[in-house]
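Q: Mind folding the following:
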Amino acid sequence: MQTNRKETSLFIAWCASVIAMLGSLYFSEIMQYEPCELCWYQRMLMYPLTVILGIAVVKKDYAISFYSMVLSAIGMSISLYHYSIQKVSFLTEMAPACGRIPCTGAYINWFGFITIPFLALTGFIIIFISSFIVYRTLKKEEENR
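A: Next comes the predicted model:
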């Protein structure tokens, strides 16, 4: 039962990373939205997750969950900051310039709150929670031995 839970959670984390990666490539390559500096940092954290979680799914390497939690937590922090400087007015006004493309700009604004950093944040949260479930289950199994 626990192995199935670990497998499923690891697979969900990998799926979330693949969807996030494909989404970011869609926005930059198909829609021609040039990523800002903070978007690049989020990509630097998401793209490796696609590879390492994919390998972990194939090899059933559940120990990778610790590393994916760390990378996704850092990604969540950057995404939350990025989303905040887009949506919180006093942060938007005080945001430093971050390159050629302003980090405060929003290419999309679906339903008045869904922006690209929000989508990245959602992906990182899904990966973090799924990885945490794998990590916690793994630790419980180790304690029971």
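Q: going forward, measure contacts and count neighbours with C-alpha atoms only.
A: OK.
Q: Apart from its chain neighbours, what residue comes closest to the residue positioned nearest the centre of the chain?
A: For the chain, the residue nearest the mean C-alpha position is F124 (2.6 Å; CA atoms, centre = their mean). The shortest distance from F124 to any non-neighbouring residue, by CA to CA, 6 or more residues apart in numbering, is to S72 (5.0 Å).
Q: Doesn't that neighbour lie inside a helix?
A: Yes. S72 sits within a helix when classified using DSSP: H, G, I helix; E, B strand; the rest coil.
Q: burial measure for it, as a count.
A: S72: 26 surrounding residues under other CA atoms under 10 Å.
Q: If you count neighbours, what's buried in stretch 19-33?
A: Buried positions in stretch 19-33, judged by neighbour count with 16 or more other CA atoms under 10 Å: A20, M21, G23, S24, F27.
Q: for comparison, sequence B:
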Amino acid sequence: MDSGINKGLYFAWVVAMVATLGSLYFSEIAHFMPCELCWFQRICMYPLSVILGIACFRNDRKIAVYVLPLTLIGSLFSIVHILEQKLGVFTRVCTEGVPCSGEYIHWFGFMTIPMLALIAFLLISVAMIMNLLQKKDEND
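A: All right, here's what the predicted structure looks like:
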């Protein structure tokens, strides 16, 4: 293992922690009930906080192999959720409970919770891809 601090890894961990704590704030403090798609996004994001935290502690540059599938799947759920909110494309996804089309926040006139999740997934993905490319350059 490399002894240098991997800033991209720490960045990804901070993004995952902010996203996780933000979603917990929205549901537990602001009392926004998550819909079914929100739960799937959380299923992908919450483990990233733990996995990336352990990877930071161990300075594990190989973690991207485990992180990228979660960020890809989470991004896809976020995109489906955004399409449902903005265009009503997937109306049969949330058939019971809280509707997936609901928008609890509307920051800057367009930013919703699934958009925040997508941004977090993309930021973590970019950091992990850069980590993989940096590792490849070091091996050359």
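Q: coming back round to it: contact partners for the residue nearest to F124 of structure 1?
A: L45, M46, F124, I125, I127, F128 (CA atoms under 8 Å, 6 or more residues apart in numbering).
Q: Secondary structure class of the second one, three-state.
A: What it means is M46 of structure 1. helix.
Q: Please pull up the equivalent of it in structure 2.
A: Under the alignment (TM-score structural alignment), M46 of structure 1 maps onto M45 of structure 2.
Q: For that match, list the residues it contacts.
A: With CA under 8 Å, 6+ apart, M45 of structure 2 has these contacts: A16, A19, T20, L70, T71, G74, F121.
Q: try 7 Å
A: Counting by CA atoms under 7 Å, 6 or more residues apart in numbering, M45 of structure 2 touches A16, T20.
Q: and the gap between it and I63 of structure 2?
A: From M45 of structure 2 over to I63 of structure 2 the distance is 15 Å, taken as CA to CA, to the nearest Å.
Q: Over to L87 of structure 2?
A: Taking CA to CA as the measure, L87 of structure 2 falls 36 Å from I63 of structure 2.
Q: Which residue of these two possesses the greater neighbour count?
A: Per other CA under 10 Å, whichever of L87 of structure 2 and I63 has more neighbours is I63, with 18 against 11.
Q: Count the residues that sit near the nearest residue to the more buried one once chain neighbours are set aside.
A: Computed as CA to CA, 6+ apart, the closest residue to I63 of structure 2 that is not its neighbour in sequence is A55, at 6.5 Å. A count of nearby residues for A55 of structure 2, using other CA under 10 Å, gives 19.
Q: what's in contact with stretch 98-108 of structure 2?
A: F32, M33, P34, C35, L37, H81, E84, Q85, C94, T112, I113.
Q: Include distance to N59 of structure 2 when you put the residues you listed into TSV, please.
A: As requested, the contacts of stretch 98-108 of structure 2 are exported to TSV (distance: CA to CA, whole Å):
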residue	distance to N59 of structure 2
F32	36
M33	36
P34	34
C35	35
L37	32
H81	34
E84	39
Q85	39
C94	40
T112	33
I113	31
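Q: In helices, which of those appear?
A: L37, H81, E84, Q85, I113 (DSSP state H).
Q: got those residues as CSV, with distance to K135 of structure 2 and neighbour count columns?
A: Formatted as CSV, those follow (distance: CA to CA, whole Å; neighbours: other CA atoms under 10 Å):
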residue, distance to K135 of structure 2, neighbour count
L37, 34, 22
H81, 34, 30
E84, 38, 21
Q85, 39, 19
I113, 33, 22
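Q: which one of the residues you listed is nearest S49 of structure 2?
A: Closest to S49 of structure 2 out of these is I113 (18.0 Å), distances taken as CA to CA.
Q: List the contacts of that closest one.
A: Contacts of I113 of structure 2 (CA under 7 Å, 6+ apart): I105.
Q: That one maps to what in structure 1?
A: Per TM-score structural alignment, I113 of structure 2 is aligned with I116.
Q: measure its match to L22 of structure 1 for me?
A: On the measure of CA to CA, I116 of structure 1 and L22 of structure 1 end up 13 Å apart.
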